[in-house]
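J.: coords please:
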Amino acid sequence: MSDNNFIETKAEDGSLISPVLADGVKNYLIDIDGTVTEDVPNEEPERMETCEPFPDALETLNGWYDNGHKICFFTSRTEEHREVTENWLNKHGFKFHSLLMGKPRGGNYHWIDNHMVRATRYKGEFTDLVEKKATIEVFKD
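T.: Got it, this is the predicted structure:
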C-alpha cells in the first residue's frame, strides 16, 4: 500500500483482509459541532462560517496529526454543507486526512464493527488521553 501507516494483513487462508494501522498509530474520528467548535445545528448553516474553533482542540488535534495519527472529521452536517465545512477547517488551520458528512444525529451511538473501536466522550476540554477501565457491551460468546 502507498500509505506506510497501514500494515497488510492476511487471513489464515492467505487472502487479504482489511488493512490495520501500524502499532501506535490511532485513527481518530472527531465530531465538529460541540466538540471542536460551538454546537452549530444544520438548521443554522449561516453560523458555520463564523464560529470559532476551541483553541485546545486545534492544538491537540494538529499535534496528533503531526505525530502520525489519522484525523477524520465525522460530522452530522449534511453533504450540502461540505464546502463551508472544509473551508472552515482549512481557514482555522486544522490538519486532517478526511471528512465524513452525514453522521446520524441524536447521539447515544452504539458502533458495531469488525475492527477494534474505542470511544472518548468530549466533555468540554481536550486534554491528554488516559487509560480507564469501563464496562462495555459485547456480543454473547
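J.: all contacts plus neighbour counts: C-alpha atoms, from now on.
T.: Noted.
J.: Report the buried residues of the helix ranked longest in the chain.
T.: Counting by DSSP state H, the longest helix found in the chain is helix 55-66. Under the neighbour-count criterion of 16 or more other CA atoms under 10 Å, helix 55-66 has 57, 58, 61, 62, 64, 65 buried.
J.: Residues touching it, excluding its own?
T.: For helix 55-66, the external contacting residues (CA atoms under 8 Å, 6 or more residues apart in numbering) are 35, 36, 70, 71, 93, 94, 95, 96, 125, 126, 127.
J.: which residue packs closest to the first one, ignoring adjacent ones?
T.: Nearest residue to residue 35 in three dimensions, chain neighbours excluded: residue 122, at 6.4 Å (CA to CA, 6 or more residues apart in numbering).
J.: next one: the third one
T.: Using CA to CA, 6+ apart and skipping the chain neighbours, the partner closest in space to residue 70 is residue 27 (4.6 Å).
J.: The one you found contacts residue 74, doesn't it?
T.: No - here residue 27 does not reach residue 74: they are 11.8 Å apart, not a contact under CA atoms under 8 Å.
J.: Here is the second sequence; please produce its structure so I can put it next to the first one:
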Amino acid sequence: MNKDDVKKLLKEKLEEGEHVSPILPEGIKNYLIDIDGTICDDIPNEEPERMATAEVYPDALKTLNRWYDQGHIICFFTSRTEDHREVTEVWLKEHGFNYHSLLMGKPRGGNYHWIDNHLVRATRYRGKFTDLIEKEVTIEVFED
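T.: Sure thing, here's the model as predicted:
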C-alpha cells in the first residue's frame, strides 16, 4: 500500500466516523504537533477569548500543509481543553490547516517523556517552522 492509498483509506475511514490505526508506509511520518506557541501565538487556557484571534505562524501553515499533502499524518496535540475544541477547530479551518485529528487536554508543562515500543522522535519548536534535518544528540534510554 503506497502513501496515496493510505491517505485515501484514512480519509474515508475518518469521514465514516471509524477509528482506525493505519500501518504507515515507509517514509510516512505521524506528526503530533502542539498548537499554542508552536503554530500560532501562545494563548493560555485562562484566556480562551484570545484563541479565536491568535496570529498564525505562516511557516507552520506552509510546512504542515506540505507535509499533509505528502501523505504524512498530522495530529494536533494541545493543552487546550475539550471546552476549547469548537473555537480551535474553527480557527484551524479558517486559517487553512489540513490535519487528520485533534487531541485535547495534553498536560501543561514541558517535562514530557514518551515511552513506546516504536522509535519516537521529538523536536522542540524554537521559533522557526522548517523542514526537519538529522542531527546526533544524547538521549535517555532504559538500562540494559
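J.: After superposition, what's the TM-score here?
T.: The TM-score (TM-score structural alignment, normalised by the length of the first structure) is 0.86; 129 aligned residues with a CA RMSD of 1.8 Å.
J.: which residues touch the alignment partner in the second structure of the residue nearest to residue 70 of the first structure?
T.: In the second structure, residue 27 of the first structure lines up with residue 30, judged by TM-score structural alignment. Residue 30 of the second structure makes contact with 72, 73, 74, 75, according to CA under 8 Å, 6+ apart.
J.: go again using 7 Å as the cut-off
T.: 72, 73, 74 (CA atoms under 7 Å, 6 or more residues apart in numbering).
J.: Alignment lookup: residue 42 of the second structure to the first structure.
T.: So, by TM-score structural alignment, residue 42 of the second structure is matched to residue 39.
J.: Sticking with residue 18 of the first structure, tell me its helix or strand.
T.: Secondary structure assigned from DSSP states H and E places residue 18 of the first structure in strand 16-21.
J.: for that strand, which positions count as buried?
T.: Buried residues in strand 16-21 of the first structure, defined by neighbour count with 16+ other CA under 10 Å: residue 21.
J.: how many neighbours does the residue nearest to residue 35 of the first structure have?
T.: 13 (other CA atoms under 10 Å).
J.: Show me what it lines up with in the second structure.
T.: Aligned by TM-score structural alignment, residue 122 of the first structure pairs with residue 125 of the second structure.
J.: With residue 77 of the first structure instead?
T.: Residue 77 of the first structure maps onto residue 80 in the second structure, by TM-score structural alignment.
J.: so what's its match up against?
T.: By CA under 7 Å, 6+ apart, residue 80 of the second structure lies in contact with 45, 104, 105.
J.: Next one: residue 83 of the first structure from residue 49 of the first structure, what distance?
T.: Distance, residue 83 of the first structure to residue 49 of the first structure, by CA to CA, to the nearest Å: 10 Å.
J.: cool, residue 67 of the first structure as well?
T.: Using CA to CA, we find residue 67 of the first structure at a distance of 28 Å from residue 49 of the first structure.
J.: Over to residue 57 of the first structure?
T.: In terms of CA to CA, residue 57 of the first structure sits 17 Å off from residue 49 of the first structure.
J.: repeat for residue 121 of the first structure
T.: When residue 121 of the first structure is compared with residue 49 of the first structure (using CA to CA), they lie 25 Å apart.
J.: same thing with residue 59 of the first structure?
T.: 20 Å.
J.: same thing with residue 120 of the first structure?
T.: Look at residue 120 of the first structure and residue 49 of the first structure: by CA to CA, they are 27 Å apart.
J.: got a list of what the aligned partner of residue 51 of the second structure in the first structure touches?
T.: Alignment note (TM-score structural alignment): residue 51 of the second structure maps to residue 48 of the first structure. Listed by CA under 7 Å, 6+ apart, the contact partners of residue 48 of the first structure are 40, 84.
J.: one more time with 10 Å, if that's ok
T.: Taking CA atoms under 10 Å, 6 or more residues apart in numbering, we find residue 48 of the first structure in contact with 33, 37-42, 77, 81, 84-85, 87-88.
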